[in-house]
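coordinates only, sequence not included:
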């Protein structure tokens, strides 16, 4: 049955609905107003910043990397600008097809494809990656003409690192390489992420790594207004990049070159320092490598060759490889005997040519012995028997305690990465080194071998040079350093790397004078006399021959031993004898007697440094002179 409503009822019902609708409308408008207030007032700063971020794009400006030069201004690491062809894989539909098309315009080798694949594997975001570096002007023109055909491919001007000296001093300079995940972690840990925006490369080894903060510079930025499509409309503001600082070294590149060429194809190392400052004049490790191979991302075949080469060219023998010092250890043993009171200068030992200890006969190098031997003669003729007896009298603890302040068996703190500690043997060291209790016991016979620089003794050429420098510098031991100045590229202001004395060892001057005089005698009438015959300056030195493997009582005959099992050749030297300005240590791997291989290299180094004498053949092909002339 239909219910009839009066007009008044209908009107009242309509008014009720209207009121409800009005309340709902007011509530909706209230919510909109509240939301508007929240967005426009409460969240104004946030959304204003977001809007600005969408409108403004920050484009990083990568700074010029600082130069590295030797002490005379010869450039060892520099930059140059060139065009690279880059691909953003995420914006390319068919990567392989695109590369094939590009190869008709630009020469793309298989190694370029392999490098791109490697970079893609290492990249998380698949940003712009180089497919070809250093395009020629003709290749640039060809690509620009066909650019519209290659979305996701662009031409960029990039700065490239160049090492004009090639392999010379490469272990010192190091190299840069593309930033990988481990580098990113280190950058983030150092809270330096913003400064590396836009930077693709970072120092990987050598000074390029240890002085990365100075060399990198400060990244600049351009604030660019962009439209909704991301296209640049106008430049709003520009903060220029600040170039990296230049690093000037204590290194003398000519000395470095002479030494490297003196080694020839032999393996080994030389470290030469200024005793009075710790400045490194030459740091050679041979064989070497060309750091330019790493700049664009080293090719797999080059990497395999460097890693599988049995001569290990990537190994920095000067600071990482530790060798038994052989007879070069004897002057330090003699100084230890004087300092501890175990010997006096005139105390004489009768040398029968051997020393018996614990049922074992330790042989001298001279059959029948050297007769009566005092300390001076023991160094000049390198008498093993003298030091067998001395080591037994001093004891291993006394030897270790004396040698430790000279820097043996510890890192020197040189401003290069990858330094080894070496081994200064002692009962405590042996307990740490070996796990089984029967291996941890120290035997008296081991002390005898330590006395002549054999046994567990193992030191780097840097440690030998540093210790010798401390002795001839009257007991003041300096931290070795290769950087001399850090120069602000903008202002030219120099920050000097000040010499850092680590400690002063209280040697008696009379003891030092005796050791120095005996080492001068080595080169006048002893084992180094042939190498330094006719030298117009007075030089102190000591030869050393270090066994690579145990003879087990047999006789060593060099020609019957495999080349890599032959003795190592050592020579340490300082000059001039009255006021030393250079101290050096030379090691030739498997070079035989120290006088035979290492001493002649030291002679060439000292002839140049003291006299300016350049060996024949080097002046005619002098890369350092060519670079300076440029």
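Looks like it came in fine. Note that the structure is predicted; figures quoted are calculated from it, not measured. Numbering: from 1, shown residues only.

alpha carbons only for contacts and neighbour counts from here, please
Will do.

any residues touching stretch 517-531, and which ones?
331, 376-377, 379-382, 532-533, 538-543, 577, 595, 599-600, 603 (C-alpha atoms under 8 Å, 6 or more residues apart in numbering).

what's around residue 345, how many residues?
Neighbour count of residue 345, defined by other C-alpha atoms under 10 Å: 15.

without its sequence neighbours, what residue ends up closest to it?
If the residues on either side of it in the chain are set aside, residue 345 comes closest to residue 375, at 5.6 Å by C-alpha to C-alpha, 6 or more residues apart in numbering.

how many neighbours does the one you found have?
25.

let me see the contact set for it.
334, 344, 345, 346, 347, 348.

all strands for the stretch 101-250 of the chain, in order.
Here the stretch 101-250 of the chain has its strands, by DSSP state E, counting those that start in this stretch, at 129-132, 153-162, 175-178, 201-205, 220-226, 232-239, 246-249.

adding another structure so you can compare the two:
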């Protein structure tokens, strides 16, 4: 059987090959045409648009945050500076990648839930998805080393050195300087477009105190830099830069040594101290005790720390000298006395007989003077000077009742009572200096004679802050010139000029009478503060004690402190100024639940004035010596004693030499006379 033989069809195969080559060539030509078209479209038609997008992906504009201005006291001691700190920031646009990065970071350094909460809040506020967001501040050297070793695993993680706010005196000036804190979402929503630009790259803003009220000058002006980044947002190089402008420095009237003395003299008790430069209104010291460490707030305070501060029964976050309102008690008696003189209701010599109590005409209610409980009687014959020096309530009840609410209310405003002082820090409260209109608006009631009785000794509806009482003392010391209190003395090279709010024109003899009465409080043998203020005094001063009642006492009951809880006892107050002949400093002291204005508050005022006028400073934490026994005072007295003894010896020697010389001259004269005879 013959096999069929198959031969290849070369012609058919050649035709098939040519068709395939043609198809492939056509396909390749189409691809080349498409590529050429896209190349033409990218490089020629839409070149500018795509070039711009490419540049944006490669080059980013980063803000250069300004250095915050520094804050100094009057002696150029730093109260707020900027401290170098290493901050961990994360750049990531992908949520999954971000979570993986954070989990890896947790294995390397400590990251608390509080840190994460603040990080995610800040991430929502960022303006660009590749802006770095701080995750941890104040990295330790060990943490920085661990991050550096694992840098190859941490895409989008940056460790940068930056300046953060630092308060070297911690709680000493917390209520004055305030603090900076992280910019919150509420802050961001309140910003204008200009502010958004200015705060770009800045994570902190002044939250309280001087940091807040002078935020605009402390902040400075933001700069910018163009940087080249990779696809993950990491900076490869800086292309160009416009430097930021540092914020202005502030120089305050505050004296750190005086502030330390006031804190030491308070001996840890709750209260406030304010000292004012009588000639300018500058605040020399402002203490609110207890305080807190403002450094806790700078990079965002943790929940536990804030809860501890907020729940503290002593309320360390509460600014007592600016916001605490207390009945001023007898500290306003000099104002009431001057009002009586000013309106002609009384004169310097007019006296009343004080039985130790007071009753309104037609009323059976008895108002008891403090002397009734102490001695069983009154103060006897009392004029204005005695009324102030012995703090006779009966005298001022009588004077206030005869003067009436309208004159008394209008006169008190000349001293700033019931008014905001206008001090250059926020959140000031203005107290209450009541009037008929005030009571009707606030209480819906008419004004009663009993209200006038209470108001005339600083009780009833009357409330004042320690700052206001310092202004009252300063205004009396200035004989009616009321300055606006200020903390800031100079911004950069620009001086803050003193601001006179009001001048009360009263007769010199009226002011002299008030000065004499307040001087007798301290130096008079029966003055309420004589035992506690005058020992070892090297200058004359004026003062007035006061007691602010915390709880009401029944009509026929006696005040017994031992039966009251400590926080229900009376507050102690004292105002003072010195030297008497030419006042330079005015002080107001309030010690909570300390009861005795003369025994507890007055010595604090004396220590502050001794420090300012004589340089007898105290240090917090050290034992407070008895008044007049400061080491510097003892040395001074010893040197004076040595100098006096030396002068006495020299005087005696000179006298003996003169006698001897006189005797010799007499002998010579006699001999000459004999020779001539």
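Cool, the structure landed. Quantities reported herein were computed from a predicted structural model and do not represent experimental measurements.

find me the equivalent region of the host helix or strand of residue 303 of the first structure in the second structure.
Using DSSP states H and E, the element containing residue 303 of the first structure is helix 300-308. Using TM-score structural alignment, the residues of the second structure aligned to helix 300-308 of the first structure are 303-311.

grab the longest helix from the first structure for me.
Longest helix of the first structure, by residue count under DSSP state H: helix 7-37.

before we move on, the earlier item: deepest of the strands of the stretch 101-250 of the first structure, which one?
When those are scored by mean count of other C-alpha atoms under 10 Å, the highest mean neighbour count falls to strand 246-249 (a mean of 26).

once aligned to the second structure, how far is that one on average?
Compared with the second structure after the fit, strand 246-249 of the first structure shows a mean deviation of 0.7 Å (mean C-alpha distance after the TM-score superposition for the first structure).

could you tell me where that strand falls in the second structure?
Using TM-score structural alignment, strand 246-249 of the first structure pairs with 249-252 in the second structure.

likewise for stretch 415-429 of the first structure?
Using TM-score structural alignment, stretch 415-429 of the first structure pairs with 424-438 in the second structure.

centre of the chain versus that stretch, how much separation?
Remark: stretch 424-438 of the second structure is offset 19 Å from the chain centroid, using C-alpha atoms, centre = their mean, to the nearest Å.

do stretch 399-411 of the second structure as well
35 Å.

give me the neighbour count for residue 36 of the second structure.
Quick note: residue 36 of the second structure (other C-alpha under 10 Å) scores 12 neighbours.

and it, that one's in a strand?
No. Counting by DSSP: H, G, I helix; E, B strand; the rest coil, residue 36 of the second structure falls outside a strand, being helix.

still on that earlier bit, tell me the span between the first and last residue of the match of stretch 415-429 of the first structure.
End-to-end distance for stretch 424-438 of the second structure: 27 Å, by C-alpha to C-alpha, to the nearest Å.

likewise stretch 194-211 of the second structure?
20 Å.

can you mark which positions in that stretch are buried?
For stretch 194-211 of the second structure, the neighbour count (16 or more other C-alpha atoms under 10 Å) marks 196, 198-211 as buried.

out of those residues, flag the one nearest to residue 268 of the second structure.
Residue 268 of the second structure lies nearest to residue 209 out of those, by C-alpha to C-alpha, at 22.3 Å.

aligned to the closest one, what sits in the first structure?
By TM-score structural alignment, residue 209 of the second structure lines up with residue 206.

and what of residue 264 of the second structure?
Using TM-score structural alignment, residue 264 of the second structure sits opposite residue 261 in the first structure.

burial measure for its match, as a count.
Residue crowding around residue 261 of the first structure was assessed by other C-alpha under 10 Å; the count is 16.

quick one: the strand or helix carrying it to the second structure mean distance?
Assigned by DSSP H and E, residue 261 of the first structure falls within helix 253-263. Taking mean C-alpha distance after the TM-score superposition for the first structure, the mean distance separating helix 253-263 of the first structure from the aligned residues in the second structure is 1.0 Å.

who are the packing partners of that helix?
Applying 3 or more C-alpha pairs under 8 Å, 6 or more residues apart in numbering; DSSP states H and E, one finds that helix 253-263 of the first structure makes contact with strand 280-286, helix 594-611.

need the winner for burial among the ones you listed.
Burial of those is given as mean neighbour count (mean count of other C-alpha under 10 Å); strand 280-286 ranks first at a mean of 28.

now the residue nearest to the spatial centre of the first structure, nearest residue through space, not along the chain?
The centroid of the first structure falls nearest to residue 206 when counting by C-alpha atoms, centre = their mean (2.3 Å). Once flanking residues are discounted, residue 206 of the first structure sits nearest to residue 174: 3.9 Å by C-alpha to C-alpha, 6+ apart.

count of neighbours near that neighbour?
25.

likewise residue 657 of the second structure?
12.

for it, give its distance to residue 651 of the second structure.
10 Å.

do residue 13 of the second structure as well
Distance from residue 13 of the second structure to residue 651 of the second structure, by C-alpha to C-alpha: 145 Å.

again with residue 158 of the second structure
80 Å.

likewise for residue 10 of the second structure?
As judged by C-alpha to C-alpha, residue 10 of the second structure and residue 651 of the second structure stand 149 Å apart.

more neighbours, those two?
Taking neighbours as other C-alpha under 10 Å, residue 10 of the second structure and residue 651 compare with residue 651 leading, 12 against 9.

counterpart of the more buried one over in the first structure?
Using TM-score structural alignment, residue 651 of the second structure lacks an equivalent in the first structure.

check contacts around residue 651 of the second structure.
Contacts of residue 651 of the second structure (C-alpha under 8 Å, 6+ apart): none.

which stretch of helix or strand covers it?
Short version: residue 651 of the second structure belongs to helix 631-676, going by DSSP H and E.

now the equivalent of residue 133 of the first structure over in the second structure, nearest residue through space, not along the chain?
Correspondence of residue 133 of the first structure to the second structure, assessed by TM-score structural alignment: residue 137. Once flanking residues are discounted, residue 137 of the second structure sits nearest to residue 87: 4.5 Å by C-alpha to C-alpha, 6+ apart.

the one you found -> the first structure?
Under the alignment (TM-score structural alignment), residue 87 of the second structure maps onto residue 84 of the first structure.

quick one: residues in contact with the helix or strand where that match lies.
Residue 84 of the first structure belongs to strand 75-87 when elements are defined using DSSP H and E. Residues outside strand 75-87 of the first structure that contact it (C-alpha under 8 Å, 6+ apart): 64-70, 128-135, 140, 152-165, 173, 627-628.
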